[in-house]
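Participant: For reference, the sequence and a predicted model appear below.
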Amino acid sequence: MSGARAAADPGDPAPCSAEQVSITVAGPEAAVGHRAVTLVFAAAPGVVACTLSGYPQVEAGTGASLVAAQPTLRGYMGGLPNGADAFPTVTLSPSQRGESVVEALSVDADAESCPTAADLRVVLPGATDAQTVTTEIASCQLQVHPVTQVTIQPGSTT
């Protein structure tokens, strides 16, 4: 399911390019048959501000065995709040980050453990260059949720 983009103010910063963004991973997290990691998007050193809106493209695994994450507005472990159908425009700056939850089932339909992927290949919304981040996540019914805003509180190191 896709969502609409929220209207942008003409004074908003330009969309982020891959070179302007550092991607890290928080997690993993687990809940009743589900596993998730959170992709954290931060402005690279020297970047004043840029924006993201929509879904990152995410593939789990390496080489020919890549599993593409299905874009979904919300899931069991994250995503947009109920009733929200427009992608927020997320500003990355020294005081603001973005995040996107990637989740999967931990067991398949036969109650067998799902394969674990050790890498995620991530392409920012609207971009073409991929960055690879190392993490571990199950790869059954892999989903990715839209980027949402995170504001860093003064004095916080996260």
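Facilitator: Received the coordinates, thanks.

Participant: from here on, contacts and neighbour counts on C-alpha atoms
Facilitator: Will do.

Participant: Let's verify the residue sitting furthest away from the middle of the chain: helix, strand, or coil?
Facilitator: Note on the chain: the largest C-alpha distance from the chain mean falls to Asp110, namely 28.3 Å (C-alpha atoms, centre = their mean). On the three-state scheme (DSSP: H, G, I helix; E, B strand; the rest coil), Asp110 is labelled coil.

Participant: Closest to the centroid, which residue in this structure?
Facilitator: Ser100 (2.7 Å).

Participant: which secondary structure element contains that residue?
Facilitator: strand 96-105 (DSSP states H and E).

Participant: that older thread, tell me the spacing between the residue farthest from the centre of the chain and Glu19.
Facilitator: With the distance defined as C-alpha to C-alpha, to the nearest Å, Asp110 ends up 42 Å from Glu19.

Participant: With Ala68 instead?
Facilitator: For Ala68, the distance to Glu19 - C-alpha to C-alpha - is 23 Å.

Participant: adding another structure so you can compare the two:
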Amino acid sequence: MNRLAVGVALVVGAVVVGAAGCSTSNPPSTSAASKSSAVPTTGPTAVATSSNAAANPPSSGGSPGAPDSGGSPGSGNGSPDTPTATDTPIPECSNGQVAVSAAPMTPNKTHSGVQLEFASVGGVSCRMIGYPGVDLLTMYGQPVHAQRTLRGFMGGQPDTFPTPLPVVVKPGHPAHAVLEGSSLQDDGRPCPIAKTILVTPPDLTDTHTLQNDAYLCDMQIHPTGP
């Protein structure tokens, strides 16, 4: 009887241990499902996006190679495509826009000169180039035409320039030209002196009458300059 009781007890114990082992090695599927549903599906995606954003922060200046807010070349201030005040051409001088005066120059040996001045009238700038037209009147009222030459003993165009240069006549900044001649004739006698000079600015038709002395021998007029 005792042996039978002991045998039954051993069998029951074995069944209980086996049941407990099965429960430990095979957890309920609901627990795994519960763990799976507890992990948010958006977690990995959000983490990856945040990581990429940290590694590659957005640039406020735009993508590499794209033009910045200053604009493409040629579209900013002062570019060749933008008209400015310096792009406006200065017009040529016209009749009535230039006042003419003259002043004697210091003689140099047998050479004497008169400096002609061309000033702006009305505060407007204009452009001129070339030779003034100059005639000197003898005591009998006969005109003597001054020969046009680039340079002479008293002044004129610099040697480095083979042709007359344009000059801008601005308010307060007149243009000038040198009229020069010889105080002696070819035979050594004193040269007659003119009392009146007729001056016409380059490329204009209005003639200005000036009361200035100038020698009549070998008279030359040089181009206008600053």
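Facilitator: Looks like it came in fine. Values in this document were obtained by computation on a predicted structure and should not be read as measured data.

Participant: Quick check: the corresponding residue of structure 2 for the residue farthest from the centre of structure 1 vs Pro107 of structure 2, distance?
Facilitator: In structure 2, the residue equivalent to Asp110 of structure 1 is Asp187, according to TM-score structural alignment. The gap separating Asp187 of structure 2 from Pro107 of structure 2 is 20 Å, by C-alpha to C-alpha.

Participant: what does Pro226 of structure 2 give?
Facilitator: As judged by C-alpha to C-alpha, Pro226 of structure 2 and Pro107 of structure 2 stand 21 Å apart.

Participant: Repeat that for Leu137 of structure 2.
Facilitator: When Leu137 of structure 2 is compared with Pro107 of structure 2 (using C-alpha to C-alpha), they lie 21 Å apart.

Participant: what does Ala194 of structure 2 give?
Facilitator: 16 Å.

Participant: quick one, which of those two is more surrounded?
Facilitator: Ala194 (23 against 15; other C-alpha atoms under 10 Å).

Participant: Tell me if I'm right that that one and Tyr140 touch.
Facilitator: No: the criterion here is C-alpha atoms under 8 Å, and Ala194 of structure 2 misses it with Tyr140 at 9.9 Å.

Participant: Quick one: map Gln57 of structure 1 onto structure 2.
Facilitator: Gln57 of structure 1 maps onto Gly133 in structure 2, with residues paired by TM-score structural alignment.

Participant: Quick one: the strands in structure 2, in order.
Facilitator: 98-104, 111-120, 126-128, 133-137, 143-145, 147-148, 167-169, 175-182, 193-194, 196-200, 208-210, 214-215, 217-221 (DSSP state E).

Participant: in the superposed pair, what's the mean gap between the third one and structure 1?
Facilitator: Average distance, strand 126-128 of structure 2 versus aligned residues of structure 1 after superposition (mean C-alpha distance after the TM-score superposition for structure 1): 0.9 Å.

Participant: Once you drop chain neighbours, what's closest to the match of Gln57 of structure 1?
Facilitator: In space, and not counting its chain neighbours, Gly133 of structure 2 is closest to Thr200: 4.8 Å by C-alpha to C-alpha, 6 or more residues apart in numbering.

Participant: tell me the contacts of the equivalent of the one you found over in structure 1?
Facilitator: Matched to structure 1 by TM-score structural alignment, Thr200 of structure 2 sits across from Val123. By C-alpha atoms under 8 Å, 6 or more residues apart in numbering, the contact set of Val123 of structure 1 is 18, 56-58, 129-131.

Participant: run the last query once more with 7 Å
Facilitator: Val123 of structure 1 sits next to 56-58, 129-131 when contact means C-alpha atoms under 7 Å, 6 or more residues apart in numbering.
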